[in-house]
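# coords please:
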Amino acid sequence: MKCILAAICCVAMCSMPALAQKKAAMTDQQFVDFAGQTDMVEANLGQLAATTASSQPVKDYAQMLVTDHTSDFSQLNSVAQQASLTAPTAIDAAHNKMMIDPFQKLKGAAFDHKYVQEMIAGHTKAIAVYKKEADDAQNPALKSYAQQTLPTLQKHLDGAKALLKAK
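Predicted structure coming up:
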């Protein structure tokens, strides 16, 4: 009886990582939602940083993000339509509250520091999600889109890290 119980426990423990991976997998629609929200938040914060940041390098970095994420959002919309998926059209309340609102009260160096830190955290997360989509997407066009976008996200992460080191 103890052997059977031990065997059942062993099988259950061995299957846990597989269950966790399946649960964590994102559908293509969830990826489109994530990517769309990311693009809109990055572009919105970039516009805010372009006028609020105190450092010219931070303003220049922010303008790059506005340009890149606006272009990326357009690509995402096109790929989503081809895949019969729907891209978001506005920043949702949760992203507004967590990502946009905290920056409204900040000015100068405090804004710069929080903005750079948030860009590092956000792009680190985005790269992980895009890598997973590049590997696991059900739709070939979304898979290709994720693969093609990764170098730009890495450029953004590297730029934010360089800004942090320069401080």
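# all contacts plus neighbour counts: C-alpha atoms, from now on.
Noted.
# helix, strand or coil for Ser84?
What DSSP: H, G, I helix; E, B strand; the rest coil gives for Ser84 is coil.
# so how far is Gln29 from it?
9 Å (C-alpha to C-alpha, to the nearest Å).
# Can you tell me which residue sits nearest the middle of this structure?
Ala126 (2.8 Å; C-alpha atoms, centre = their mean).
# For that one, give me its contacts.
Applying C-alpha atoms under 8 Å, 6 or more residues apart in numbering, we find Ala126 in contact with Ala35, Thr38, Leu153.
# same thing but 10 Å
Counting by C-alpha atoms under 10 Å, 6 or more residues apart in numbering, Ala126 touches Phe34, Ala35, Thr38, Ile120, Lys132, Leu150, Leu153, Gln154, Leu157.
# I have a second one here; can you model it like the first so I can compare?
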Amino acid sequence: MKTPSILRLSTTTLALCGMFLLAPHGNAAEKDTLDAADVKFVKHAAAAGMAEVKVAELGVKKAENADVKAFATMIAADHTKVNEELKALATTKGIELSDVIDPKHADTFQKLEKLSGKEFDKEFLDTLVSSHKKGVSNFEDAAKDAKNADVKAFAEKTLPALKAHLDKAKELAAK
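Predicted coordinates:
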């Protein structure tokens, strides 16, 4: 009578030990850890992307020129989509992203908010040229140097659209 109880207890103990030994390996597969540079890129790209959407939405409301307004609409849509992809990537990598626009981007938004007409259109396009130059540079660096394959792939996939946005912003600013 005692033997089956001891056997059951031993089997249960071994099963639990096996679960505890395997548990850390299962979590490691779900979330990779990123090096500091990759985390910095993801957080910076998320903050910049969120700011791009806010600025673009302002452009949709305030732009005087129809081409600038259409460009703002495209920027808002494209960056919203990319932001969602980046949030998903960050979640799989265990990176928490802020929902608050950083002060530098907030200052830019507030400056644009006070403008109207052609003055708004000019500053809006100058802002997009500047932000997209920085973005292209950051994404080129990540596409080349990111240690994590998923981060690298995200940067490579997004880079052509950022370059196209930069070219269009420059074209509209030159008119």
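# Superposed, what's their TM-score?
The TM-score (TM-score structural alignment, normalised by the length of structure 1) is 0.80; 141 aligned residues with a C-alpha RMSD of 1.5 Å.
# quick one on the thing from earlier: so of the contacts of Ala126 of structure 1, which ones are in helices?
Among the contacts of Ala126 of structure 1, the members found in helices (DSSP state H) are Phe34, Ala35, Thr38, Ile120, Lys132, Leu150, Leu153, Gln154, Leu157.
# which one among these gets closest to Ala24 of structure 1?
Relative to Ala24 of structure 1, the closest of those is Lys132; by C-alpha to C-alpha it sits at 10.3 Å.
# just to revisit the earlier point, measure the residue nearest to the centre of structure 1 to Glu42 of structure 1 for me?
Counting by C-alpha to C-alpha, the gap from Ala126 of structure 1 to Glu42 of structure 1 is 11 Å.
# Touching, Ala62 of structure 1 and Glu42? I think so.
Yes: using C-alpha atoms under 10 Å as the test, Ala62 of structure 1 is close enough to Glu42 to be in contact (8.5 Å).
# With neighbour numbers in mind, choose between the two.
Under the criterion of other C-alpha atoms under 10 Å, the comparison of Ala62 of structure 1 against Glu42 puts Ala62 first, with 28 against 25.
# Quick one: map Ala109 of structure 1 onto structure 2.
Ala109 of structure 1 maps onto Lys118 in structure 2, with residues paired by TM-score structural alignment.
# Ok, Ala20 of structure 1 next?
Aligned partner of Ala20 of structure 1 by TM-score structural alignment: none.
# Locate Ala20 of structure 1 within the secondary structure: which element?
Here Ala20 of structure 1 is covered by helix 2-24, with elements defined by DSSP states H and E.
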